[in-house]
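> got a sequence here, can you model it:
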Amino acid sequence: MSAPAASSQPSLEALIARLSKLHPKSIDLGLDRMHALLARLDHPERKLPPVIHVAGTNGKGSTIAFLRAILEAAGLRVHVFTSPHLVRLNECYRLGAVGGGKLVGDDELLAALEHCERVNAGDPATVFEIETAAAFCLFAAHPADVVLLEVGLGGRLDSTNVVETPLASVIAPISMDHTEFLGDNLTSIASEKAAIIRRKVPVIAAEQAPEAMAVIETQAGRMRAPLHAAGQQWHVGVERGRLVYQDDRGLLDLAAPKLFGRHQFDNAGLAIATLRAIDAFKLNIAAFEAGIVNAEWPARMQRLTSGALVSRGPQGSELWLDGGHNAEGGRVVAATLGDLEERVSRPLVVVAGMMGNKDANAFLANFAGLTRHIIAVPVPGRAGGMPPDRLADAARALGMRVETAASVEAALQRLATLAYEVPPRILITGSLYLAGPVLAANGTPPA
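The predicted model follows:
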């Protein structure tokens, strides 16, 4: 595929701005509009290569990254639809090819979105519904062996939940998030996500809180769907720094994931369990090994080692980026930082920016035992961003030393003026909508 034409980006941005006027809400869960649009498009969702559908609260994207890397290592062509993007909308669409897929080019993406816009003919539709329909059109038009399809929000009423018979339904860890749409308790949220389970289609579930697992088990039983649950039908662990996976088919002893953090062993295990549960795939151990060590997923405990922002911080400091934004996401990042501290001790500074609908107290509480220094920043270009003063108040309530800055760049410049005996470890976190501008400003956007 040729490199995308830079001149098409303004056209894409103008189109998305136009599509955003089709519906007064950016999020309006429901499938009626989606079914109507897909019918007008002659049902591209029925012409897709076999689909693996992935829901959950945390770890969906990383699990898909492992799935893609393993399948591509086996020589298969893999289409991928994920959300949200970090820098460019193209990141949501990866077209499979022998030897590895590539992000869709600007012109082809623009054509697919415009086609959906024309067919929709001005009827109410959210931007995500149009974007999902465009993914189905693109994937139906290009041959591939498998589609990896990530749920956008929830599951039951998500725009992706129109595929009738996927190869597998995958449920990553479920936790509290998007309570205004999915319910204010874990049972309700799990019910929404477990609704992607299809009759007699294998369900592969990560380790869950008991109330979430109970919902998954009930729904799997109702749909007569074979359940492959972590800690029951399969197990993953760390032994001598290696990933050890075991199920009734045997044991895999693999190198550690390239993606950083103990939670990535769990995400890798979920990907392995999924592929071993699908009878259509006969993958050798070399594909699993290569996929685990080569999978990449930006803004998930990503170490930034070069770039414009790296040079602005204190000399010799470490700069890490993670898009975590809920309590559970904060917990796994804090655990990873604890592991880093055991290896090489450095003072920790957290530069945080969050969206206004997130629970800042629950997120920041994870870092209370690791740092007393928080710098609150705005999420650039987002009307729904949390004001830094409000985020700072949440940190102060946890006994942290807090200051605010106008931007991540300003925060790093401020830190560069401080005297450190040991250069600090700096974590930029709180939102994927913050992580995207950080990667763009650093000059290291996802490829």
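
> make it CA atoms for all contacts and neighbour counts henceforth
Will do.

> helix or strand for the residue nearest in space to the middle of the chain, which one?
Note on the chain: the residue nearest the mean C-alpha position is residue 61, at 3.4 Å, using Cα atoms, centre = their mean. Residue 61 is part of helix 60-73, with elements assigned from DSSP states H and E.

> which residues touch that helix?
Here helix 60-73 makes contact (Cα atoms under 8 Å, 6 or more residues apart in numbering) with 54, 77-78, 80, 82, 98-100, 148, 150, 171-172, 264, 267-268, 270-272, 275, 287-292, 294-297.

> re earlier: ok, now how distant is the residue nearest to the centre of the chain from residue 191?
Separation of residue 61 from residue 191 (Cα to Cα, to the nearest Å): 20 Å.

> about what we covered before: any idea how far the residue nearest to the centre of the chain lies from residue 247?
Residue 61 is 23 Å from residue 247, where distance means Cα to Cα.

> before we compare anything, build this one as well:
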Amino acid sequence: MSRPSDKVLERLFRLHPKKIDLSLDRMTDLLAKLGHPERHLPPVIHVAGTNGKGSTVAYLRAILEAAGLRVHVYNSPHLVRFAERIRLAGKLIDEDTLFQCLLDCEQVNGPTPITYFEITTAIAFKAFADCPADVVLLEVGLGGRLDATNVVDQPLSTVITPVSIDHEQFLGSDLGGIAQEKAGIAKAGVPLIIAPQSAPAQAAILNYADHVGAQVTDSDSWSVQATEDGFTYQDDQGALSLPHPALNGPHQIANAGLAIACLRHQDPFSLTAAHYATGIASANWPARLQDITGSRFGKMLPDGSALWLDGGHNPAAGQILADNFSDKDDRPLILICGMMASKDTTGFFAPLKPHVAKVYGITVVGEDSHSPDNIVAMADSLKIPATPAASAKAALEEIRATYGDTPVRVLICGSLYLAGQILVDTDLLPT
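Model (predicted):
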């Protein structure tokens, strides 16, 4: 069902360039016309990085909410509905508030050229400034230094998740250069919490942080260790024994640890061990190794099968998935993959090769994606058996026909846009 906000968003798509154009001039001009809402926010935690940004924000939010705090969140992109990008004091922005913010921003901007991400970020700032809360969690869209979110002069803290190569058409393919761009959110005198990084990324981040005078806390200052019942977090304040993270995959211990490090090294909120434990066990972030076995798609598979959904789309994400599926399991692993045309499909598949029995290539409907035949060709180049399919549903039907009653593991992957379509098809809308 169409909503009034949808019509305004459609106008923005038509009237303003959708293409990413990294600059802060347009953003600062629009915010000035709006009365500088970015200067009237609750304390801000600003998060950049390549992989793990959304998961880290999800843990931050869950921990803070476990302490009874009101948390604003800005994420991108959305999976199904635009409102997923903006969470006001714990709840997705309601239609009336979103519609009014859209109208206000559209009116003051007028015909001035601006990107879609810039104007939607301005909408988030306006909504955050108008609604009381205790903290804002602000996720960078792309890069950091010139990202539209990088207009808060004095955040409470800044965070950089693991940096790897992605969005080469905008950030280039030099890892040190990419890391330096992401480090651009660092501010003088503001804590900068850094996840474990490759040597080139670490050097670039530390160099930039030193240049601006940020207060660095890197991964030498804390550690995480998996245990039978969950994991242990350790820093100079002591140890926390924590449950298994709510999000699937061994990498989520590192994401949870980064969130804890951020809050432990800059804690005006008086958090307790119970707040950390409750938050870690209750975080929610769809399409990140999301178990959808119980959905109608999952029920198409043989008994004893498992079905996951993941929006990862770069080589680092492929490695994370490979690590998750490296444990011994007699059930064959099958990928149903749709991927945007700008993404490195071969690099994504390469770490997964030892674990995958077959790949089905599909289209991401309505997007500039690789064709199923292209995906098959890239899998074939790695000697991974592959075949095209008309859709995820068609691939699942073929898997059932091929394997009969033999249990299988199936991962639908390769794109957040595809993940959003699957969530719609399975009635698993984000809340």
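
> fetch the TM-score of the aligned pair.
Scored against TM-score structural alignment, normalised by the length of structure 2, the superposed chains reach a TM-score of 0.98; 431 aligned residues with a Cα RMSD of 1.2 Å.

> the residue nearest to the centre of structure 1 maps to what in structure 2?
Aligning on TM-score structural alignment places residue 61 of structure 1 opposite residue 54 in structure 2.

> same question for residue 255 of structure 1.
So, by TM-score structural alignment, residue 255 of structure 1 is matched to residue 243.

> which residues touch its match?
Neighbour list for residue 243 of structure 2: 229, 230, 231, 277, 280, 281 [criterion: Cα under 8 Å, 6+ apart].

> what's the counterpart of the last one in structure 1?
Using TM-score structural alignment as the criterion, residue 281 of structure 2 maps onto residue 293 of structure 1.

> what angle do the helix or strand hosting that match and helix 60-73 make?
Assessed by DSSP H and E, residue 293 of structure 1 sits inside helix 285-294. Helix 285-294 of structure 1 and helix 60-73 are oriented at 140 degrees to each other (axes from the mean of the first three to the mean of the last three Cα atoms, to 10 degrees).

> what is the burial count for residue 221 of structure 2?
When neighbours are counted by other Cα atoms under 10 Å, residue 221 of structure 2 registers 14.

> excluding residues flanking it in the chain, which one is nearest the corresponding residue of structure 1 for it?
Aligned counterpart of residue 221 of structure 2 in structure 1: residue 233 (TM-score structural alignment). The shortest distance from residue 233 of structure 1 to any non-neighbouring residue, by Cα to Cα, 6 or more residues apart in numbering, is to residue 247 (6.1 Å).

> now the strands for the stretch 201-350 of structure 2?
Taking DSSP state E, counting those that start in this stretch as the test, the strands found in the stretch 201-350 of structure 2 are 215-217, 222-227, 230-235, 238-243, 290-291, 306-309, 333-337.

> so where is the fifth one in structure 1?
Okay, so that is strand 290-291 of structure 2. Mapped onto structure 1 using TM-score structural alignment, strand 290-291 of structure 2 spans residues 302-303.

> mean deviation, that stretch versus structure 2?
Taking mean Cα distance after the TM-score superposition for structure 1, the mean distance separating stretch 302-303 of structure 1 from the aligned residues in structure 2 is 0.6 Å.

> centre of the chain to that stretch, how far?
Here the centre of stretch 302-303 of structure 1 is set off from its chain's centre by 15 Å, with Cα atoms, centre = their mean, to the nearest Å.

> same thing with stretch 372-387 of structure 2?
27 Å.

> residue range for it in structure 1?
Under TM-score structural alignment, stretch 372-387 of structure 2 corresponds to residues 388-403 of structure 1.

> residues touching the matching stretch, excluding its own?
Here stretch 388-403 of structure 1 has contacts from 353-354, 360-361, 364-365, 368, 371-378, 404-405, using Cα under 8 Å, 6+ apart.

> wait, doesn't residue 200 of structure 2 sit right on residue 178?
No: look at residue 200 of structure 2 against residue 178 with Cα atoms under 8 Å: they stay out of range, at 9.9 Å.

> cool, thanks, talk later.
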